[in-house]
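Asks: heads up, no residue letters with this:
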């Protein structure tokens, strides 16, 4: 909006100044959007094809110093310097896309003697269809009356595929006190990079011919007026270094491998923190951004393949599966994928094996492929040594969220549930490796994994895990030989000019991300879910008339029972409240306990096979520090007015009556939880009671028992939502809550250091994890009853 306001102010200031004629070029106001856009129709600048540097001179080159023009074009701004004998003229043009397919522009032209003799142009351009372009223009000059100019352009072969944008017919008609004779134009691209354009003024019986030859980013052309006898008059020649690639007459697009660097860390949601009028955004890529980038690479004709070098991506197992699916679509488009590693861990090798055409390993490299393991510390005896008793209230034996504090070792129920989880993870990894490399392996995948890890590169080669042992400096030569490419680039190729005119109509759907532990209050985006913030985002999306549906992306182990219910209420209103609209939940790495609570009222729930979900149960924690206070000689005294005013104090054990209060509270919340699940999932309460009990499930098992509907990620969620909302068009994702302020993106390490987001304790990992667990529980304040899964899986 600020850009539009500035543009309007510029236009008004320019219009109030006197003017003189702008030189007319033989190009249509409705069809011209490249080098001469700022001269012909400034609104076309923001269409995006005009960027670059241009040089226009007299065709005989004899008056090079006396007659020339320089063009400096950007997306929304252009500057033109015209030299005409001893006179110099300046032109500044501004342009802005107002709404879809609608552009506004303004230009101010003045002589070197000052603004008092200036010209002004205010123009509009709209391209509602790929076959139709319309323009309107107001020109006010110093020497003449105001001129109004209307333009129309048609692509008659828009339906014909290859020829759709190679022929354009257009006309301009001016009004100066009365309507003038129209001027007609023909633009054609006879072959790639060979353009022939004609302009015809029937009133003056004049023809203008333009021939242009194009290389990918260099164009040269001539503009030749013809007199009434069709004899050529003095014309112009021009050269253009374009910011975008054009179809070329002699140089077909080169094919490259793209050295893709998406990580190392790939997050569900960027961390954000407000800072005055700014909001600081961490620099990691999100999973959705990576999926989008891979899709763009698959459409880029210059990209023949992707190279991943030494990338042990840090993200969830479920996130890697979404990336795997996107890479498979990239391969299905006929493109290649190569991985090179010096050392690689379990899951990143699994990803590579599932989609790679080639996997290379350093001669001294290693592959840590050995299956999955999970170790947990149990602190009951350590805490007891210091005089701390943990009272773990839980709805069921499978609700083990606080067991590491209250138990001496893993319980049978906890072991059973976790073994089933890592078995599902292992099965998925085996399936992925089999998909991509079964024909190259020396033995079955299960035996290959049992023989791991592969610390000697030669062993990995002998097992068929990699295709060759090479050094990093040999990678490019190998890829050139195998795939006949021009080379490897680490940046995207220059984008191509737009050949289509209109943006397809889209439907808007909201994307709301819920990442981290759930607590009351406001969210810390990318880190925790505040019930106030998330509920408001859902409410705003529901009440926004332009939004046709909501995707709620959940990556949360849960947290506060009360906060979870506040959020779930907003989901229920999306079903039956005012301005109800469909909601699809897409689960990330984990959506368990409170994370499942806020998901279960969605119209559809999707998860990956290895998503950790379920954990429908409740825990409550209290601490008795009586022995600790006795050891450190701290004495407590108490006065109270109510029988249970000191319920849960730390300096004495709870009575059985007090414990019974907590047990009833937990039973009530568990009953409410199961009833909401039954309502949301359309299940009998008895069935929910059977599959709940605090038990965690993998996504694939959750589908079998009815806790989720489909296996899939973002892309599947979008398709499911389109079906629910009866959306036939492409969709545009709109992030909620809507950001207010100016974004500043910092590298992850910088934003963490500056904002002290990460607590780097310097302790060993096992002890540091305990500090982080304490930090997690500190988010819930005085709340004693929680819906949370405390496990964090490191791959």
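Replies: Here it is on my side, so go on. For clarity, every value in this text was computed on a predicted model and none was experimentally measured.
Asks: use CA for all of it now, contacts and neighbours both
Replies: OK.
Asks: Buried residues, stretch 81-101. List them.
Replies: Neighbour counts over stretch 81-101 (16 or more other CA atoms under 10 Å) mark 81-83, 88-97, 101 as buried.
Asks: before we move on, what about stretch 493-511?
Replies: Buried-residue list, stretch 493-511, by 16+ other CA under 10 Å: 493, 496-497, 501-502, 507-511.
Asks: who's in contact with it?
Replies: With contact meaning CA atoms under 8 Å, 6 or more residues apart in numbering, stretch 493-511 is reached by 48-49, 100-101, 127-133, 165, 243-246, 302, 541, 546-553, 727, 729-736.
Asks: next, the one to line up against it:
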């Protein structure tokens, strides 16, 4: 905290922007230091800049009453000012009475609700005769604000302006507190010419008649007063102010306009039945889709599944939403993610709303989501359902390597831990085949049961029989089988919904973040959401692509040490990787849940949380998995490649000097002898025992029970629950509820994800260009081969791996 305050005070001296009022008595009428006006108010209290982030460009003109305003409808004047605010800093220029002024200022919210700011107001050509201002703004609650401004010129005079502002409605209805604001300002002036003065200076009131439409008035005890009107629409704000002197003598008409980076909330209309339409929705796994391009990564614009689920929850709470229409959605997800999407749609339907799907083509995952989460499914006349039973296939390079004289020696703790078999064998071993058949059969049975439950009596036959007729079911066959509810073009689906909801409007989701007019929002308990997605590797990782041990360990450690973070939710979607990297991450999880200052940490498993993915989860306070999550695979595998025969065939000699019996241990240029092979096997067994110890300690299980559930076998989430490897079946939202409960949080929750490691992220047009020339994105048919080559590289580089032996594609 001390460091934060020091840094903020240093930053206060930075070059900055704010609206400026020249230093004359007239300029400081109606200061309102506790509730500065939105456009140019920070000129009086620079601390207000710390509470108004974003970018604002403002312009103001002042027309004296002596001019004929009716002949000047645009209020053009030589007295004007302009400002550009960039976050908490910026610059302003003003011209009045043929004098020019420049203002530099900055303000920061040093502590929640407490801000400081400074500014310099300098006349052009006479920098030494300017004025210095320092401001303080404290908003202890949404209904109260206190301000204090100190002003000093180049001479020996200075002024203090304290003020207070109240929002009485906020005490009863915080969301409407900004509708009425009352202000009172005082002044202490040491101006030598006028003598000292201390006392109440003025009173003011601001009323919001409608969202975006305000009227205000201020009265000073010496008889000056003003009234004004201000409106805010979209990204703009503007208004007029009429200033009077001692009675009803109009002194100045002021016009103000500003363009702001944060839009204002629109005027709410009468609630109307709305159908929310998702057109061409593309969903991915855990995080924003990032693709690599040289030293950069770029977002491909697809929506993370977790964000989509949260969005569906919000739509379910909106009484004006009558239903959701999905038009040609692309659910690029595994079965576990599909279950969570379907569950979110089911919760939406339980509120009495409808969910309709309109497809051109349907794949296996999309169909399961539509069948389980939708009310109706429609398919184009020329469309088809392309579904197939589950299967798993792999490439095996053992014979190829042998043909070239390359000796591939695998070492694993159990026959089922077979990731290395791809370079040591020519096909599946009996144990691997048995394990694959076991969990694939269980997963496929669950898949068909979900579809049967969703479609119910509309199905004309058992789903298993229908899937035997796959993979292609044309629209007519799909309708006859009861897999869809009708064969309609998209415009016919729209006509159907229009007839069903004659007063509805069809809209897309509004994801705009509007400006919050509240002085201070209620405190939210912070929960850090960390993502472990991809293979586990040493060093730094890339968000959504790889899990770097240094990156994830640092994120967990920082969240644990951050007093503002009350709990951690770790989302794991990984088939494992480096044993050493996994252990580094697991240590940070251990220190979080069992260290000197423990903090709740709950794991939510995605589609895969196996081997190293399970290892880093074991010390969590609670583990959630989907029924079809692939988990377990507790074991160690590895491989060693040797090229002696290849070198001999090409008459390449190898020679060297050894000073120890282990100097040439597992030398790739020499054949692996039995003694070295035994050492590699002993090494893998030692790592396996460590794996068992971590799981036994983390899960509170006996070592024998862990070993019985381990032995390299892969389990579904439902099977893992029976074995005690996970605590509960559920998804991300269930895990969030649990970690909130463990932390004892009862109020609002703020979820945040620390910045990930890795590459600079590009979005928008830059991402489109990068994606167009990025080589891998042009060759999707080679993705499987690329995955195999990455596996080969990892097997060759690591002494021991916590790695799942296969991945599934649906």
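Replies: That came through fine. It should be emphasised that the depicted structure is a prediction, and the values quoted were computed from it without experimental measurement.
Asks: Point out the ones among the contacts of stretch 493-511 of structure 1 that are inside strands.
Replies: 127-129, 132-133, 547-553, 730-736 (DSSP state E).
Asks: Assumed residue 551 of structure 2 was part of a helix.
Replies: Yes - secondary structure assignment (DSSP: H, G, I helix; E, B strand; the rest coil) places residue 551 of structure 2 inside a helix.
Asks: Quick one: residues contacting it.
Replies: By CA under 8 Å, 6+ apart, residue 551 of structure 2 lies in contact with 539-541, 756-757.
Asks: For residue 357 of structure 2, state which of these is nearest.
Replies: Closest approach to residue 357 of structure 2 among the contacts of residue 551 of structure 2 (CA to CA): residue 756, at 35.2 Å.
Asks: what secondary structure does the closest one sit in?
Replies: Assignment for residue 756 of structure 2 (three-state DSSP): coil.
Asks: Relative to residue 549 of structure 2, how far out is the residue lying closest to it once chain neighbours are set aside?
Replies: The shortest distance from residue 756 of structure 2 to any non-neighbouring residue, by CA to CA, 6 or more residues apart in numbering, is to residue 543 (5.7 Å). Computed as CA to CA, to the nearest Å, the residue 543 of structure 2 to residue 549 of structure 2 distance reads 12 Å.
Asks: elements contacting the helix or strand containing residue 217 of structure 2?
Replies: Following DSSP states H and E, one finds residue 217 of structure 2 within strand 213-220. Secondary-structure packing of strand 213-220 of structure 2 (3 or more CA pairs under 8 Å, 6 or more residues apart in numbering; DSSP states H and E): strand 197-210, strand 225-233.
Asks: The helix or strand following the last one: which residues count as buried?
Replies: Looking back up the chat, that one is strand 225-233 of structure 2. Next helix or strand after strand 225-233 of structure 2 toward the C-terminus (DSSP H and E): strand 236-245. Within strand 236-245 of structure 2, the residues that count as buried by 16+ other CA under 10 Å are 236-244.
Asks: sorry, back to before: just the buried ones out of the contacts of residue 551 of structure 2, please.
Replies: 540-541, 756-757.
Asks: could you dump the residues you listed to JSON lines with distance to residue 585 of structure 2?
Replies: Output for those, formatted as JSON lines (distance: CA to CA, whole Å):
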{"residue": "540", "distance to residue 585 of structure 2": "12"}
{"residue": "541", "distance to residue 585 of structure 2": "12"}
{"residue": "756", "distance to residue 585 of structure 2": "15"}
{"residue": "757", "distance to residue 585 of structure 2": "15"}
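Asks: So of those residues, which two are at opposite extremes in space?
Replies: 540 and 756 (9.4 Å).
Asks: Tell me which of residue 543 and residue 549 of structure 2 has more neighbours.
Replies: Counted by other CA atoms under 10 Å, residue 543 of structure 2 and residue 549 do not tie: residue 543 has more neighbours, with 27 against 24.
Asks: where's residue 312 of structure 1 relative to residue 135 of structure 1, distance?
Replies: Counting by CA to CA, the gap from residue 312 of structure 1 to residue 135 of structure 1 is 52 Å.
Asks: Neighbour count: these two, which is higher?
Replies: Higher neighbour count among residue 312 of structure 1 and residue 135: residue 135, with 25 against 18, using other CA under 10 Å.
Asks: What lines up with the more buried one in structure 2?
Replies: Counting by TM-score structural alignment, residue 135 of structure 1 lines up with residue 147 in structure 2.
Asks: In terms of helices and strands, where is its match?
Replies: strand 144-153.
Asks: circling back: among the contacts of residue 551 of structure 2, find me the one that's closest to residue 249 of structure 2.
Replies: Distances from residue 249 of structure 2 to the contacts of residue 551 of structure 2, taken as CA to CA, are shortest for residue 756 (61.2 Å).
Asks: Since that was my last question, I'll sign off now.
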